[in-house]
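>>> Structural data only, the sequence is not supplied:
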């Protein structure tokens, strides 16, 4: 089957995304998160194995050889422990419903993971926007982690990232594919509306991050001024 022009455009866009700075940064973050998750699971598996083997060794020293039945029990305990750890360590699949109630500190990363799964269903321009959006989500993550979830800024961020952004993408996906490139009622096409919406949300996340950072900078300047008055001022008064 010969590839269509749309297929060629999509493949070219995907190639450009992978070699773009934003695309490489997004791939690096996903790889680092997978590696960190693997290391956490590996540590838990090793710890469980050490505990079980240590208990078996202590039993053999105190009571006597555990025998073949004891060895089978140790193996069974390790298998059950490993299975429990692997099941417990699995992160639930991100969904818009889960994003709406996600822990604020985890919301940016979980939203990025959900968006990545929606990428194949989005047009090429929107896919490129997702990489820039991922950078904004990564940047605001530490800021949100420091917020009280009851603060107005936290509520606003949750609404924007965990509600309005997923709803924009899902609203686009509900449009039949055959109509997505066509202007609607004299207005822009769904493809263009999606691109404009993603751009607006990305800009708002950047503004929100700047506002939160401005508050931290002002707090740091106030603390620095307090220290200068308290210590340098006292020293100068003492010298006089």
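Happy to help now that I have it. None of the values given here were measured: they were computed from a predicted structure.
>>> CA only for contacts and neighbour counts going forward, please
Will do.
>>> How about stretch 37-50, which residues are buried there?
Residues of stretch 37-50 classed as buried: 41, 44-45, 48-49 (neighbour count, 16 or more other Cα atoms under 10 Å).
>>> take the one below as the second:
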């Protein structure tokens, strides 16, 4: 007998692969990796050239310096830069400490890594949130981090969103589809992400219109406490 739930999961996985939001986020992730590689490659080349130029200056000053040694140093410096460990990936704990202008991209990167562990409907919402964060980033580049508006944005994408996803991940996988108080953890996660996405849309619109006061004072409600049976 065909497992209908398995068939549904496979169909949803196919939809995720072809959805515009998912494709857009994959393209952005590839661009980030490519840009990071070329930045490091450029730095490695410049450092190697600096070593060779320094060796040339020593030779011009009649200071004995083996040419082959300069070449070896240049190679080791370049390789060291290329293979030096990258900066640590953002975590739920470090997001709240990020600068406001860097927060959208770092939250997007963090959410991208959590995506495979989320149920299919939540993955689609995570893709949509990633697109919203992309649109929000240029607006936060010039936003004063001391304003109440910046506080509200930081609270939503630096605290509440990570807490929502991390809270869901703490629930044992076997309990995520079981209803408790009328809703399963899967359903609660989806509803929470829907709220986050709608809030990001509202914030982006109000930042674009310059309505910072309304952004900072409009009331919101986001249910974030998703716990398994073993967590009380």
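It's in. Values in this document were obtained by computation on a predicted structure and should not be read as measured data.
>>> Reformat the buried residues of stretch 37-50 of the first structure as CSV; add secondary structure.
CSV is the format used below for the buried residues of stretch 37-50 of the first structure (DSSP: H, G, I helix; E, B strand; the rest coil):
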residue, secondary structure
41, helix
44, helix
45, helix
48, helix
49, helix
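>>> Name the SS class of the residue of the second structure most remote from its centre, please.
Largest separation from the mean C-alpha position in the second structure: residue 62, at 52.8 Å (Cα atoms, centre = their mean). Three-state call for residue 62 of the second structure (three-state DSSP): coil.
>>> same check, this time on residue 91 of the first structure
Following three-state DSSP, residue 91 of the first structure is assigned to coil.
>>> Quick one: residues contacting residue 75 of the second structure.
For residue 75 of the second structure, the contacting residues are residue 48, by Cα atoms under 8 Å, 6 or more residues apart in numbering.
>>> actually residue 115 of the second structure, not the one I wrote
123, 126.
>>> Can you tell me what it aligns to in the first structure?
In the first structure, the residue paired with residue 115 of the second structure according to TM-score structural alignment is residue 119.
>>> So that match versus residue 192 of the first structure, what's the distance?
16 Å (Cα to Cα, to the nearest Å).
>>> Same check on residue 96 of the first structure?
Taking Cα to Cα, one finds residue 96 of the first structure at 22 Å from residue 192 of the first structure.
>>> repeat for residue 139 of the first structure
To residue 192 of the first structure, residue 139 of the first structure is 26 Å away according to Cα to Cα.
>>> Now do the SS call for the residue lying closest to residue 125 of the first structure once chain neighbours are set aside.
Nearest non-adjacent residue to residue 125 of the first structure, counting by Cα to Cα, 6 or more residues apart in numbering: residue 195, 7.0 Å away. Here residue 195 of the first structure is helix, with the state taken from three-state DSSP.
>>> Distance of residue 195 of the first structure relative to residue 201 of the first structure?
As judged by Cα to Cα, residue 195 of the first structure and residue 201 of the first structure stand 10 Å apart.
>>> and if you look at residue 15 of the first structure?
Distance of residue 15 of the first structure to residue 201 of the first structure, computed by Cα to Cα: 25 Å.
>>> Among these two, which residue is more densely surrounded?
Counted by other Cα atoms under 10 Å, residue 15 of the first structure and residue 201 do not tie: residue 201 has more neighbours, with 18 against 12.
>>> quick one: contacts for the more buried one?
Contacts of residue 201 of the first structure by Cα under 8 Å, 6+ apart are 160, 165.
>>> Which stretches in the second structure count as helices?
For the second structure, helices defined by DSSP state H occupy the ranges 4-18, 20-60, 67-82, 92-95, 103-114, 120-140, 148-154, 161-170, 185-209, 212-217.
>>> Can you spell out which helices and strands pack onto the first one?
The criterion is 3 or more Cα pairs under 8 Å, 6 or more residues apart in numbering; DSSP states H and E, and the helices and strands that helix 4-18 of the second structure contacts are helix 120-140.
>>> how many degrees apart are the helix it packs on and helix 20-60 in direction?
50 degrees (axes from the mean of the first three to the mean of the last three Cα atoms, to 10 degrees).
>>> average gap between helix 120-140 of the second structure and the first structure?
With mean Cα distance after the TM-score superposition for the first structure, helix 120-140 of the second structure departs from the first structure by a mean of 0.7 Å once superposed.
>>> List the contacts of that helix.
Contact with helix 120-140 of the second structure is made by 9, 12-13, 16, 21-22, 24-25, 100-105, 107-108, 111-112, 115-116, 189-190, 193-194, 196-197, 200-201, 204, 207-208, as judged by Cα under 8 Å, 6+ apart.
>>> which among these end up buried?
The neighbour-count criterion (16+ other Cα under 10 Å) marks 12-13, 16, 21-22, 25, 100-101, 103-105, 107-108, 111-112, 115, 189-190, 193-194, 196-197, 200-201, 204, 207 among the contacts of helix 120-140 of the second structure as buried.
>>> Quick check, central residue of the second structure?
The second structure has residue 109 as the residue nearest its centroid, 1.7 Å off, counting by Cα atoms, centre = their mean.
>>> give me the number of residues near the spatially closest residue to that residue that is not a sequence neighbour?
Nearest residue to residue 109 of the second structure in three dimensions, chain neighbours excluded: residue 90, at 7.2 Å (Cα to Cα, 6+ apart). Using other Cα under 10 Å, residue 90 of the second structure has 19 neighbouring residues.
>>> Residue in the first structure paired with residue 90 of the second structure?
When the first structure is aligned by TM-score structural alignment, residue 90 of the second structure is paired with residue 94.
>>> Its match and residue 122 of the first structure, how far apart?
Separation of residue 94 of the first structure from residue 122 of the first structure (Cα to Cα): 18 Å.
>>> same thing with residue 239 of the first structure?
According to Cα to Cα, residue 239 of the first structure stands 69 Å off from residue 122 of the first structure.
>>> thought residue 154 of the first structure was touching residue 146?
No: at 9.6 Å, residue 154 of the first structure does not count as touching residue 146 under the criterion of Cα atoms under 8 Å.
>>> Look at the two and report which has more neighbours.
residue 154 (18 against 12).
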